[in-house]
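Peer 1: sharing a sequence plus its predicted fold:
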Amino acid sequence: MPLIDTQCRTHKHSTRTSNRLFDGGGLFLEARESGSRLWRLKFRLHGKERILALGKYPEVPLSEARKARDKAKRLISQGIDPVAQQRAAKDARTVAAQNTFELTSQRWMTKKAPSWTEKHADKVRIRLRKHVYPYVGHRPIEDITTPELLSVLTRMEDRGIIDTAHRVRSYCEQIYAYAISTGIASRNVASDLRGALPERTTSNYATLKDPADLRRLLKACDTDTGELRTIIALRLSIMLFQRPGEIRAMEWEEVDLDKALWTIPPAHMKLRKKQKESNKTEPHTVPLPRQAVELLMELVPHTHGGRYVFGGTRKSKAPLSDGTINKAMRRMGFGRDMITAHGFRHLASTELNETLQWHGDVIESQLSHQGTDKIRGIYNKAKYLKQRVKMMQVWADYLDDLKASTGEAKPISAQF
């Protein structure tokens, strides 16, 4: 006799009677000692008896259990084992849960990390966490569609961060390539989105173009009441025109005041991680003009006992924070559209080329640019050092003359 719902509701485990109530067609409700009531289907396939789990009562009511039975029996009639099919579906769900976009991207980052610098790894991690994970991070990577990923990129486009959107799309493309190579994705939906974003608008770092503005900035450094280490870091940024991160992280052990040299180790230079770690990569030597040595001597009583030249105290374990120099210039009245700390590199390069007429190779060497022959550029120690010693003093003197003058500083001829 087919079951009725009342029987199902009142069915309880017993040690004296059968704990199985049969509905027909192999379907039965089994009462367990724990109090749970489970739907099961008993069937034979290929001469073997099998039991298929169909869920728990009352979560799965009688009517649904019958539908599940009928669906399973259709498979059995075709020679398909519903138990094996159920197990495969469960395994697929487990695999999907282990291969969400977020988990897959984390495995990809772990694989790539040895070839990345720590700074680059942090940027990739932060961008994915901020712009991708909140929307598709929890989704199985194989299930994410092209329109879904496009909507992620479109959010960044709408915010005006086009460059970031392009970078994130590139990360996603690499993540999908990794997923395909490991067998957890079959299609690279990020590749489908090439050309889906507006072109990037490239712009150079803002820099001063009028000598009068540079003179005003130099004078502002003399009168500003800001923190000493910040003002000196700003003045050395103008005078030495090295990368802002290198200036901020300058260490006392890198500086030889007697020889007037600052030696930047490969680990602190803008290089690929492999180049940073190679014992063949030479450090970048920066000649210190007389004025730079004097500025550093001012800091000796304040920070020389610590690691960093621009550390907060003698015992400071951290360098000057990112953005400090730019903030100082904003305080002095120089907006971000006028000048950035990185813009001093372009400013010095232009003035040394056009006004002071120094040879381009000497300037490029001082900028630590690799040029067309990248390998030679990386491994050529102290390139043009003698010329650069002279050039850096000429540049520092030029800045002093410009600051003291009421008109344009007189161009100084340079011999190469």
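Peer 2: Arrived safely, thanks for sending.
Peer 1: drop to CA atoms for contacts and neighbour counts, all remaining ones
Peer 2: Will do.
Peer 1: so residue 306 makes contact with residue 313?
Peer 2: Yes. Using C-alpha atoms under 8 Å, residue 306 makes contact with residue 313 at a distance of 7.1 Å.
Peer 1: and the two? Which one has more around it.
Peer 2: For residue 306 versus residue 313, neighbours defined as other C-alpha atoms under 10 Å are more numerous around residue 306 (20 against 16).
Peer 1: measure that one to residue 325 for me?
Peer 2: Relative to residue 325, residue 306 is positioned 20 Å away (C-alpha to C-alpha, to the nearest Å).
Peer 1: put this beside the first:
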Amino acid sequence: MPLSPREVQTAKPREKDYKLSDERGMYLLVKKNGAKLWRLKYRIHGKEKTLSIGQYPDITLKRAREIRDEARSQLTEGIDPSAHKQATREERRLSAVNSFEAIAREWYSIHMANKSESHQQRTMRCMEMYLFPFIGHMPITAITPPMLLNTLRKTESTGKIETAQRAKQAAGQVFRFAVATGRADRDPTPDLKGALKSPVKTHYASIIEPREVGRLLVDIDHFTGTHVVRCALKLSALFFCRPGELRHLKWSNINYEERRIEIIAEKTKQEHIIPLANQAITILEELQRITGDGEYLFPSARGRSRPMSDNGVRTALRDMGYSNDKMTPHGFRAMARTLLDEVLNYRIEWIEQQLAHAVKDPNGRAYNRTKHLQQRTEMMQRWADYLDQLKAQALAGNVVTIKFRSL
């Protein structure tokens, strides 16, 4: 006789486990600890087997019967319900392990470890905001070009054209990693060529007119924020290295004896030397009295164990009234490159090498870090003196642009 919902609900544990039969091979196993488990006894290929349906009350009597009927339908087709359940469970496990998000995080842990902190953060934030919510749960092999395009267009539709392109680039790297590790057949991103809007290419905003550079330097001197940030602004102009390189400068990078800073260039990953002008030495000596007991020249305001935020110099420029369309932290590089070339007449290869660009000699070989070091050392001192000249003229209200002789 079939069980009633009340019989199932009121069944009490005994000293030993016992069964309450329902019908068509299903029964309720009441354990001595009070657990109530649905089971289905069946035969296939001449062998008696048992299917675990689930636990009451998570699985109600009605639902248990539905699962039983599904299992018996499988039996009529020669399918073993227990084997089918196990295979389904394994398929779901593999789908979770091989989901886009799981593989993306694995790729990130392997291939982003040697990237700058800011680049790591931008990449993960891009995936977490624009990819994972839509395709993160999906098996990577199930993601088709139209699915990926639909995801990217959600970002594009909000006006974030460049972000959509960056998300596409990140997705492509994840797919190629999946192909290389045998978990996907191909990367669908090449199929999307031309399907997204192309961002309008713009350069980092920079001040390159001598009179305005002088005013900027005066404003930096009068910056009302912390002395550490003021030093970061001043050294941004004197070093014109990449903003990430400046933020991550450590006291151990400074070689006072040789009067230079020795780092690994953020983009090229090559050793790079920044000769120190007299003005830079003075600023570093002031700064060392404040942060010299820590690791970083410019530690974070939230803790000295990490460097200044990548928005530290940018925010300072904003506070001084320089919008993102007027001047950026990266703009100090364009400022130096333009004026060293067009006003001070230094050789382009010296400037490019000091910018830590990938400069090659006539034979196509990359210049080593000490190439033209004497000339670059003189150039960096001349650059510092020129900035002082522009600042003095700005204070006097009379900027005169001087053309120096070619070297």
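Peer 2: Yep, it's here. Source: prediction; values computed, not measured.
Peer 1: got a TM-score for the two of them?
Peer 2: Once superposed, the chains reach a TM-score of 0.81 (TM-score structural alignment, normalised by the length of structure 2), with 398 aligned residues with a C-alpha RMSD of 3.7 Å.
Peer 1: alignment lookup: residue 166 of structure 1 to structure 2.
Peer 2: Alignment note (TM-score structural alignment): residue 166 of structure 1 maps to residue 165 of structure 2.
Peer 1: residue closest to the middle of structure 2?
Peer 2: When C-alpha atoms, centre = their mean is applied to structure 2, the residue found nearest the centroid is residue 123 (2.4 Å).
Peer 1: please identify which helix or strand holds it.
Peer 2: Residue 123 of structure 2 is part of helix 117-130 when elements are defined by DSSP states H and E.
Peer 1: give the helix, strand or coil label for the residue lying closest to residue 294 of structure 2 once chain neighbours are set aside.
Peer 2: Ranked by C-alpha to C-alpha, 6 or more residues apart in numbering and with sequence neighbours excluded, the top spatial neighbour of residue 294 of structure 2 is residue 304, at 6.6 Å. When classified by DSSP: H, G, I helix; E, B strand; the rest coil, residue 304 of structure 2 comes out as strand.
Peer 1: just give me the match in structure 1 for residue 384 of structure 2.
Peer 2: In structure 1, the residue matched to residue 384 of structure 2 (TM-score structural alignment) is residue 396.
Peer 1: show me the contacts for that match.
Peer 2: 239, 289, 291 (C-alpha atoms under 8 Å, 6 or more residues apart in numbering).
Peer 1: ok, those vs residue 388 of structure 1, which is closest?
Peer 2: Proximity of those to residue 388 of structure 1 was ranked by C-alpha to C-alpha; the top entry is residue 289 with 10.0 Å.
Peer 1: pretty sure the residue nearest to residue 294 of structure 2 is touching residue 292, no?
Peer 2: No. Using C-alpha under 8 Å, residue 304 of structure 2 is not in contact with residue 292, being 10.8 Å away.
Peer 1: follow-up on the earlier one: roughly how far apart are the residue nearest to residue 294 of structure 2 and residue 283 of structure 2?
Peer 2: Residue 304 of structure 2 is 19 Å from residue 283 of structure 2, where distance means C-alpha to C-alpha.
Peer 1: what of residue 243 of structure 2?
Peer 2: Going from residue 243 of structure 2 to residue 283 of structure 2 by C-alpha to C-alpha gives 18 Å.
Peer 1: residue 234 of structure 2 now?
Peer 2: Going from residue 234 of structure 2 to residue 283 of structure 2 by C-alpha to C-alpha gives 8 Å.
Peer 1: and these two? Which one has more around it.
Peer 2: Looking at residue 234 of structure 2 and residue 283 with other C-alpha under 10 Å, you find the greater number of neighbours at residue 234, namely 18 against 15.
Peer 1: my guess is that one meets residue 220, correct?
Peer 2: Yes. Residue 234 of structure 2 is within contact range of residue 220, at 7.0 Å (criterion: C-alpha under 8 Å).
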